[in-house]
Every structure is written in C-alpha cells, then in structure tokens.
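> Dropping a prediction and its sequence here:
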Amino acid sequence: MKRPGKDSAESARIISRRGLIVGGMQLGFAAMLAARMRYMQVEQADQFRLLAEENRINVRLIPPARGEIFDRHGLPIAQNEPSYRLTIVREDAGDVDTVIARLSALVELDDEDLNRALTEMKRSPPFLPVTVADRVSWADISRVAVNAPALPGITPEVGLSRGYPLGPDFANVVGYVGPISDYDLSKIEDPDQLLRIPRFQIGKVGIEARLEDQLRGKAGTKRVEVNAVGRVMRELDRQEGQPGASLQLTLDHRLQNYAQARLGNESAAAVVIDCETGDLLAMASAPSFDPNLFVQGISVSDYRALTENKYRPLASKSVQGLYPPGSTFKMVTALAALDAGVISPEETVWCPGHLEVSNRRFHCWKRTGHGHVDLKSSLRESCDVYYYDVALKVGIEKISAMAERLGLGHRFDIPMSAVATGRAPTKEWKSSNTGQEWVVGDTVNASIGQGYVLASPLQLAVMSARIATGRAVSPRLLKSVDGVEQPSGAGEPLGVDEALLRQVRRAMFEVSNNRRGTAYGSRIVTEEFRMAGKTGTSQVRNITAAERARGVTKNEDLPWERRDHALFVNFAPFDNPRYAVAVVVEHGGGGSAAAAPIARDITLQALYGEDPPLTAYPEKDRDRIKALQDRLKRERPDFGTVGKVRT
C-alpha cells in the first residue's frame, strides 16, 4: 500500500537531521585529529625528535682504571692486571650445548661459573654477551683463537682485574676488592651509577674500602646506536673516564715482609713507626691471608677456613686488636706521678711481694718481692707494688690524662678498617658504661695496665715514639696521593718536662741493657744501636687465692686461650731515636720470652735496612739467629721478580 505524502516528508526530515548530526560529529573528530597532528608534528616536533633519538642511541658507562697502591719505594702493592675472559653470544652460537662442549675440551671450565652463565643466558636477550670463563690464561685464549671456526659465538676479551703481588704481606692493611653485592648497595645512600654494573669491583676492607671514592675514579661514556630490540649496531663516540688516584703508603715492603715472616705462626701483631715523621714503616698482623682469593669471589671452603681459624687471620690486629697493655703501661703511671709532683725519681717503695688495699691483697709478679725500689729499678725489674703505691698517690684521673697525651685511648685517623679507640678509663667512664662507681682497686689494677685499660699495638708504638721524642708524634700511613705529599706526623711538643722524660727513658734503657733488666736477654749489642724498651705480660684470667697457695699454673700448662698476652715496646737508638716498635703476641706467655726477641729483631732490621750482622746480637743467640735468618731468606720472596720499583 502506498504511504501518504505527509509520512514520506516527515521521514525525509528525520533522516536529514540524523545525517547532519553524524556528519557534524565526523567533521569534529576529523578536526580534532588534524589539530592533534599539527600539535605533535609542529609544536612538539623537537621533543618527539629527541625521544626518537634517545630510543635509537644509548649512552653506556665505561669503567675507569682503579687507582694503584705503592709502598714508600714505589713497589706496587695493589695493581691492575690484564684479565682474560671468554664470552658467548647465544644467537651467534646456535647450538649452545655443542659449543660449550667443544670449549670444555680446550679450556677448563668451572662448574659453578658455567651454571651461572647458562642461567644468565636464559634471562638475557640472545644478542647479549655472557661470560662463561673469567681470569683464563693467555694459553687458553690462544687455543680458543686457533679454534675459532669451531666455536661460533665465543669471543675472547681482555679487561683489568685487581691483583696483589705481595700476597699476604699487606693483606691486613690494604685489604681487597670484590664484586659489589646488594648488601653493599643498601649501605650507600646515593650510589654511583658505576656501582650498578654487574660484578663491578669495590673495596671491601682496609685501604681499598676506606679510600674507595679516591681509588674508584670517574666513569667514561660511550654512545652506541641500537636497533628496535636493543642490539648494538655501531659505536658513535666515546669519552674516556678518569682513573682512580695513585696512592703511595709509608710502609716499607722489605720491613713489612720481614715483620710478617718474623711473627711466623703466632697470633700476633707488630708496628714500626718513624720517630721523626710518624711514618708507619711496618704494620704486620699474623697469621695473614691471600687477598687475591677474594677478588673474584672466595670459595665457601676457603672462607670457612679463614673464619674458623682461632688465630683470626682476617682481623687487622695491629689497629683492631685491643689488649690490656700490662707492664708496658707503667711508663704512663710513672710520668703521671712525676708530672704531678707526687713522687721523685729517687723516692723508694718497699715491695714485699704484695700490697694490701681495702682489705684486698694485690700481688707483685715476683712472689718474694723486690725490696726497696725506685723509678729506675721498678721499671728495670717491672715491680708491680711500686706502681700500686704510686697510683694511689696520683689517682686515676691524672693517669688517664697522661695516657691520652701519650696516644692511648685515642682513635688515630689512618685509612684502615675498624681502627680501635682503646680505653684510658676514668671514674666518669665507668659510671656511664657500667653503672658502677669507681673503686680504689680499679686504680690499682689500671696502674699496671690491667683492669679496664685497653690499647692496640698501634697505640703502644705511638706511646713509645712520644716518650722517645717528647713530641705528639702521630701515625701517618698515606705518604702521597697522585704524587702530592701528605702532612707529616712529627707533632708538637707534648708539654711534659724533658727532665722527667729523660728519667723514664733511662729506666727503659736499663730494662734492655742492665743484667737485672727483664729484656736483657733480647738486648742489642751494637753500641750505636742500643735500644730502650719495656716488657709486658697481661693476664686474661683470674688467679684465685687457692691457685696462688698451691703455686700459679705455668702458661705452657694452660690451654692456649687462657695464657697471658706477651708485649714489648721499645725505641732505638737510645741516644738518637729513629724507630719505635710495639709487638703483641696473643697468649704468648711472658713478654720477655715471647715478644721482646721479635721486637729486637724487627728493630735491627729497620736500623740496618737488611739482615743485620750477627755481632749485633748477644753471643749466645748467634747460632739461633743465623738459622732463623737462613730460614726467613728461604721464605721471603725475591722482590726482583715481584714488580718493578717505580722511580
């Protein structure tokens, strides 16, 4: 049936209206697209051009050469060595398993490193190189190069790795580097981008850690062109970085090696300081370890062997070890009393073998006593009762103040890890740290370097140097940085009366050169090199009244951990001090028997600069010393093959 004309006209009007709406919407959308395109192509053209460029060009870091470390004569202690490695690119290798099998026939591959590489290949894009063998020999590189056609995807590469040519000699001073860990990064607030490079090496302990910022250097950069999936197409340009600073230490490699060898298998430490400049010439800690083991990551078994060793080879005992200084502290008590004017050098004290203080008996090491003793004889024979009596007169505050003036209880600013502060205790210290009041018995114990008193071998060497010179000698370990000399540690006058210091020095001379002196057996015979010293023996256990009644157990009959520490400090030559030395032998027994001979031998080595003549030793010791010198010569490295001394 035919629709009425009126209905047809109405339908046409509706369709026209809808068409206009849809058309208008389409035109509006087209206008918006046109405006947006104009905005992006014209007004934002520079920004999008830059974004496109950044997507195409990557900026990558170039690790700088780490600064090297030398001894005072320019011999390298920590250096950068060529390190050869083999990498594989998965997409070039094709059948990775077959290529790895062929490579294994040519080069010995570590299973742990290989498994790590295979895991990394699965996680990485196929075009990225992955290290399958690190620190391989030049012979291995040559074999791989010759067989290159059969090893698709394998590429030999060369880089720099840290090496320690003198091995254990400087391990406890210089420390070592190792791959950076997540734990290392967590301790750094704003880490350098270099530290985010996988397996980038940083200093872990010692000088390597303390001076990390100077040794690391500044990264270089290179711009590379990459395609859409990140594959490097070509290198556009590069800017080399700034190598780390070269450090020269005050240590003498020959003296350091001798001291390390002379300590032998003991758990011990020795420090040698130049009395004139404060230069540390040797800082030995025994036993030591090979820092090269840590560079690429030490094995679990090797690390366990070090950490479970009761002699603690990883500890830098020369600065980190704290010990009761024993009788080596008696010079401090004597100088405090002399400086305060409460005693004179000629004043005597009666020693019957003990002193009663507050209903408690404090014993002298010599059970029968020393009789009447003055300053000189008390130091010479190490009478304890004399110092008990003197300490009661002068008091702990003045004793502690003198200890600090002589370098005890002070943390010296040298670039090593865990440099200990030690302790010169006061009444306030005990109250604040233990919640207990100071008692007179504490003063008596402190007078002979027991009780709360603690000192490191470094501090004891500084104390000896300050007594020898009358100046506030400070230890210096860093001689120069990039050739710029560092400040001297000569120090200003102590402010102690020179006449009083001479009295104490003379008494120390008696210790080593009088037949009744506790170190007479370890004297230096050569007239111009004679030394002044002081023995020390510090207890690490309490001796009960019952044990004293039946006889004190000898050190050699006790377990090692319960034996006394042995100590000795000295300076030489007596008339013109050049070197001060401190030796501590953990649980070594008596200072005169265990520590004094070592200190005497190290002192002579420093004075002569080589093996001293046998005539420098007491005649009865010369055969033993000759045998010792011959043994140490066999054990000491040939420095001519270690490295070239820088001139």
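Yep, that arrived.
> going forward, measure contacts and count neighbours with C-alpha atoms only.
OK.
> my guess is Thr603 contacts Tyr579, does it?
Yes - in this structure, Thr603 is within contact of Tyr579 by CA atoms under 8 Å, at 7.4 Å.
> list residues touching both of those two?
With contacts defined as CA atoms under 8 Å, 6 or more residues apart in numbering, the residues shared by Thr603 and Tyr579 are 272, 572.
> Got another one to weigh against that:
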Amino acid sequence: MRRTARDSEEVARTLNRRTLLLGGAMSAMVAVLGVRMRYLQVDQADEFRLLAEENRINIRLIPPERGLIQDRNGKLIAANEQNYRVVITREAAGDVDLVLRRLAGIIPMTPEELERTIEEVKALRAFVPVTVAERLSWEDFSKVALNAPALPGVVPEVGLSRLYPLDQDFAHVVGYVGPVSEKDLEALETPDPLLKIPKFQIGKIGVEKWMEDTLRGRAGTKRIEVNSAGRVMRELERQEGDPGTDIRLTIDAGVQNFAQARLGEESAAAVVMDVRNGDILCAASSPSFDPNLFVRGISHTDYNLLMEDDHRPLANKTVSGAYPPGSTFKMVTALAALEAGVITADTRVSCPGYIEFGGRRFHCWKRAGHGTVSLERSLSESCDVYYYDIAQRVGIDKIAEMGRKLGLGQRFDIPMSAVTEGIMPDKQWKMERHKQDWRIGDTINASIGQGYVLTSPIQLAVMTARIASGRAVVPRLVRMVNDQALPEPEAAPLGLTPEHLAAVQRGMNEVVNGERGTAKSSRVVDPTLVMAGKTGTSQVRNISAAEREAGVISNDDLPWNRRDHALFVGYAPYDAPRYAISVVVEHGGGGSTAAAPIARDILLRALSDGLPSLDAYPSSQRGRIETMLNELPLRDPITGETPVRTRA
C-alpha cells in the first residue's frame, strides 16, 4: 500500500520529535556526568589522590571516660589520670618483629615484654590495635612520635587510666580494674565490643566490678585515614561516646582512713553503720593493699608477697570473713527466749561455773562461776551458763529464727565481692548439710555463738543496728548515682516486744558502763556519747579436759594462729542511737582487751568532725590515748598523703 504525501510528512514529524527528545536526554546525561567528573577530578582531587596512593580508612572505637567514685562527701576515691601509651596494628606494621624491635630501642621494654607483645599481636586479628606500652614519660612518648616514619603501624596515643588516690583505704570496698580476660568474656552473653580491645580494663572486684555497667559508659567511634605505611594521616570523623556514670558511696573517707589506721596491721575488720538508714560509713579490712599495683600490672614478687601473707591482705574480711560470733551472739539467744515466753527479764539462773549434760561438762569462761545471775547481769559479765540453760528451754529453731530476724545467716545485696551468707544453723540445716540429727549439745554451743554458727562483721553490725533501733535496717553502700540521690528505704519494725528489746539494751549498757561489765575499761564518759555494746571471744581450738584441769593455756603463750578471735559490737549514743559498730580481730585474744578499745575509738571518730575529743575518755586514759592518736598514720585531710604503713 503506497503512502500518501500526508502520511510521509506525519512520519517525518514523529521521527524528528523522538530524535530531539532522545538527543536532549543524552545531552543532559552528558552534562551531569561532566559536572560529576569535574567534582571528582578537580574539587575532590586532593582527597582521591591520597586514596589512590593505597591509603585506607579505619574505624576505631574510642574508649569512654570511666565514671568517678566518690565518698559520701564528694572526695575522690577512684579517678582517671592521663596515660601516654603506644599501640600497634599488625596489618599496617608489616614486619611486626622488626617494628617492635625498633620500638624496644626507643622506649624501655624488657625482652620478656617484647616477646609477649609479639605473640599477642600475632594471635589477634590483623586490624585489631594492641597496646604495647603505657604510662610512658613525656620524653619517651615524644621519641615515639618523632620516629613514627620508621615505625609503621605504631601510633602514640593519649588516653585515661584508673587511679586510686586513697590507695589502701578503699582497696577492699572499691576494688580495682584490670585487663579483660577470657573468663570475663565467657561470663557475658553479648559482650560489649569495647571488651574485645586488647588490654581494655574492667572492674575485677568490689564496686568497680559489681557496678561495671554503670561505670564503663558507651564507646565512641572515629574514622581515620592511614597511608600505606600505616601512619595516621588524618581523622575524618569523630563521634563521641557517653562517659561512665559517677557514683557516690555512703562511706566517709575520714572515718574509713581512721579505722584502717586504728586497726593497724592486725588481721582485723571493722564496720560502722547508720542505724537510721543502713548507710555504711566504714568497712575497713586490715591489712590492706595498694590497688594501683593491679591497674599498672603487679609484679610476681609483689603478688606472691600478698598471697603468702598469713594475715590475708587480699581478703575483704568485712563481708567475706565468717567467724564464730562468740558472746556477741548472746543477745540473739536472750531475745529468742524472751519472745518465746520461756523467760522474763527477771529470770535468774544459777551459775556454778559449768553445766553437765549427757555425760559432758560445758564450762563457763569464769571457772568459779557467777552465782545467781539475771538477764542484765548475764550480758554485763558474759555468763555462759545462763545461756546454756535458757537455750535448752527455747530450742535451736527459735534461736535461729531470731538470728535471721536480726540479720544473721543471710547475704546482703551490696556491691562488694565474696559477700558471705554465714551460717545460722537449725535442725533442718544440720540434716541437709551433715545428714545428722540436731543434738542438745549443738544447741548449748550455739547459744554462745560457737559450734556451727558463723557470722561476718557486716552481719554483726546489722544485728547491732537492729537491736539498737528495733527496725529491720538493711546495709546500703551506694548513696548517689549521677548526682541523683537514691531513695532511703524505710526499715520496717522488727515486731519485737519493746520491753524485751529494752531489757537487752540495758544489759548492753551495763557491759560497757557497769561496775563489773566486761568492757568497762572502754567506756565513754561524755554523757552525750555513751556507748553500749557486747564483747565476744570465739575459740578456734578445742580445749581438752586435761588442759582445763591443769589450767587453760593463755592466748599469749599460744602461736598467733591458735589464739582466740576477739570481737566487739556496740552502738552510740545509748539514749539516741546513731551508729552501730562491729570489730573482729583475728586471733586477737579477748574481746574486751583487743576489740572493744578499737571499736570505741572508731565509733567516737564517726560521731565527731575530726579526731575524738579526749574529754570523751576516762581521765586516767587520756595521756595514753593522746599519744596513740598522735601516732596514728592518718591522711592529711587536704593533700591526702599518709606515712607508709609496715608491719614489724
């Protein structure tokens, strides 16, 4: 079919339009490409020239600043200090052995450190930076920076490291940080990427460990450009992370330092607790250690010295030490008997110096006996036979129930390591633990805090605070988080009969202030600060019948580790209780001579703005007390410096 002239003209017009449209689109595309090419080749020429020279972009984590830890008044007890360090990345270093040996000629590195670093670098993925050395002097740090062209993959950095300015005073409470271990990683389901940075440090014990997530913060990131030699050319982008949250504890640094100094190098512990809200003002464990050694990398020599010390400086005795409470437990037995109605405050028991049961003789500490004693006198003079008698009437289950009500036999939820539950035994416990029936002899032993009963100093402080206040106060160690005060939990009443509590409190008052009280030499004469308390002495060895017949060997004549533990619990002021205290001196001998004087001094320090006033002490003791206080190695309140403490 032949086209007409009109059809031919229409086809031509259509083709012309399509050609114009297509040509226009192609022209626009060419224009866009031209603009883009100009941008890449002219405007971005310098950047792409560097990239073309085999530069690489790395993304690195920025460790956050760890949160600070302060005492109740804002004094720093865990801080951060500037740390000059050197890191190396294997993929940028090339010949790691050569580079590290060059570096060893610039900064101090032992052959062992060099070999260990080489092994660590080769064991990790090529792009992971490894810390070679830290805490360098400014001179050594500068040398590394100046020699950077000859040290591919080596980067000098300025970071932060943990510092404990009050060192030994808070070693057991705050703990310390250390490098992340495989064990640490295995304990976490989804580890923070920060933890996989070699030598990144996290809390190992104490508050540092148990509040790690709060203190660590969130990592930032930075994009850096490195050349083919591994040298950092520039930082392209930085996104800051979030610093860790600051924490303020309930502990008073001044009271803590005084307690550590007063305990000296005894193997001992002291806990001071506010009876109104459970705040722990002091948790001193002696002897202590310098946590900064662990942060910086403790030597084998120093670590072995700590491990081999028979006074166990690494143990936090305030919460992990489990001791027979001795006669400090007698208030538990007394309250159990009073609440069960088997005795009254006026009940009297005859003490000839012993009782006999099942063919066995259970002795009172006073060989000649105390005669006829009341409840108050039994506490004041610590008569054992009184408690042997009433314990048989009330039974172990009621005693154990009262012990748990007063805080014994339970693990408190506080951020410290190795918090023990202790043992508050009853019939069911013995059957489950030893597959044996409970015996009356077990009850007699338990009545005076011996046998199976084990308690920690913090539990004894809680017990005393509850007796003083009549409320179920719970220990608290953290006061503020990120400047926000934590609510003070309101302690519920114990539900004990007020008259029964008052009777026990009067007996504790007589212990310290009565004419025949076992702790009368440690009384406080200031009427506004009068102390009530209870001494305790717990045996760590069995006394045979032959030895008792011949005369019990004095603690002074025994090896240190076979002497009795000395204990004291107390509170003050007696009329308006504010603070409760417990002191345990391992193998210290008698509670009245070894533990009570220490407790009095620490309690007076807690009640004072500074050193205890000499007016609080009996006049006959003031000269000796003044000399003792002046010789204590206390920290300067401004500089924080303290003399070096050593054990003779």
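Sure thing, it's come through. Bear in mind that the values here come from a model prediction, so they are computed numbers and not experimental data.
> State the distance from the closest residue to Thr535 of the first structure other than its chain neighbours to Val481 of the first structure.
Spatial nearest neighbour of Thr535 of the first structure, excluding adjacent residues (CA to CA, 6 or more residues apart in numbering): Phe568 at 4.6 Å. Using CA to CA, to the nearest Å, we find Phe568 of the first structure at a distance of 33 Å from Val481 of the first structure.
> So which of these two has more stuff around it?
Looking at Phe568 of the first structure and Val481 with other CA atoms under 10 Å, you find the greater number of neighbours at Phe568, namely 34 against 16.
> Which residues are in contact with the more buried one?
328, 533-536, 582-584, 591-592, 595-596, 599.
> Name the SS class of it, please.
Here Phe568 of the first structure is strand, with the state taken from DSSP: H, G, I helix; E, B strand; the rest coil.
> Give me the distance between it and Glu586 of the first structure.
Counting by CA to CA - Phe568 of the first structure and Glu586 of the first structure are separated by 12 Å.
> do Glu189 of the first structure as well
39 Å.
> When these two are compared, which one has more neighbours?
Taking neighbours as other CA under 10 Å, Glu189 of the first structure and Glu586 compare with Glu586 leading, 24 against 7.
> contacting residues for the residue lying closest to that one once chain neighbours are set aside?
Among residues not flanking Glu586 of the first structure along the chain, His565 sits closest, at 4.8 Å (CA to CA, 6+ apart). Residues near His565 of the first structure by CA under 8 Å, 6+ apart: 323, 537-540, 584-591.
> try it again with 6 Å
537-538, 585-589 (CA atoms under 6 Å, 6 or more residues apart in numbering).
> Leu20 of the first structure too?
Contacts of Leu20 of the first structure (CA under 6 Å, 6+ apart): none.
> Quickly note the distance from it to Lys6 of the first structure.
22 Å.
> equivalent range in the first structure for the helix ranked longest in the second structure?
Secondary structure assigned by DSSP state H gives helix 5-38 as the longest helix of the second structure. Per TM-score structural alignment, helix 5-38 of the second structure has no counterpart in the first structure.
> Report the inter-axis angle for whichever helix or strand comes after that helix versus helix 5-38.
Next in sequence after helix 5-38 of the second structure, counting helices and strands by DSSP states H and E, comes helix 45-52. Interaxial angle, helix 45-52 of the second structure versus helix 5-38 (axes from the mean of the first three to the mean of the last three CA atoms, to 10 degrees): 70 degrees.
> buried residues in helix 45-52 of the second structure?
By neighbour count on 16 or more other CA atoms under 10 Å, the buried set for helix 45-52 of the second structure is 50-51.
> with the first structure superposed, average distance for the helix or strand that that helix is followed by?
As assigned by DSSP H and E, the chain's next helix or strand after helix 45-52 of the second structure is strand 56-62. Following the fit onto the first structure, the mean deviation recorded for strand 56-62 of the second structure is 3.9 Å by mean CA distance after the TM-score superposition for the first structure.
> who's in contact with the helix or strand just after strand 56-62 of the second structure?
As assigned by DSSP H and E, the chain's next helix or strand after strand 56-62 of the second structure is strand 69-70. The contact list for strand 69-70 of the second structure, computed with CA under 6 Å, 6+ apart, reads 76-78, 246-248.
> Go again with 8 Å.
76-79, 246-249.
> May I see the buried residues of the longest strand anywhere in the second structure?
Using DSSP state E, we find that the single longest strand of the second structure is strand 76-89. Of all the residues in strand 76-89 of the second structure, those buried under the rule 16+ other CA under 10 Å are 76-80, 83-89.
> same question, stretch 391-407 of the first structure
391-392, 394-407.
> of all these, which two lie farthest apart?
Leu392 and Gly407 (22.7 Å; CA to CA).
> Is it possible to mark the buried ones in the contacts of Phe568 of the first structure?
328, 533-536, 582-584, 591-592, 595-596, 599.
> quick one: which of those sit in strands?
Short answer: those in strands (DSSP E) are 533-536, 582-584.
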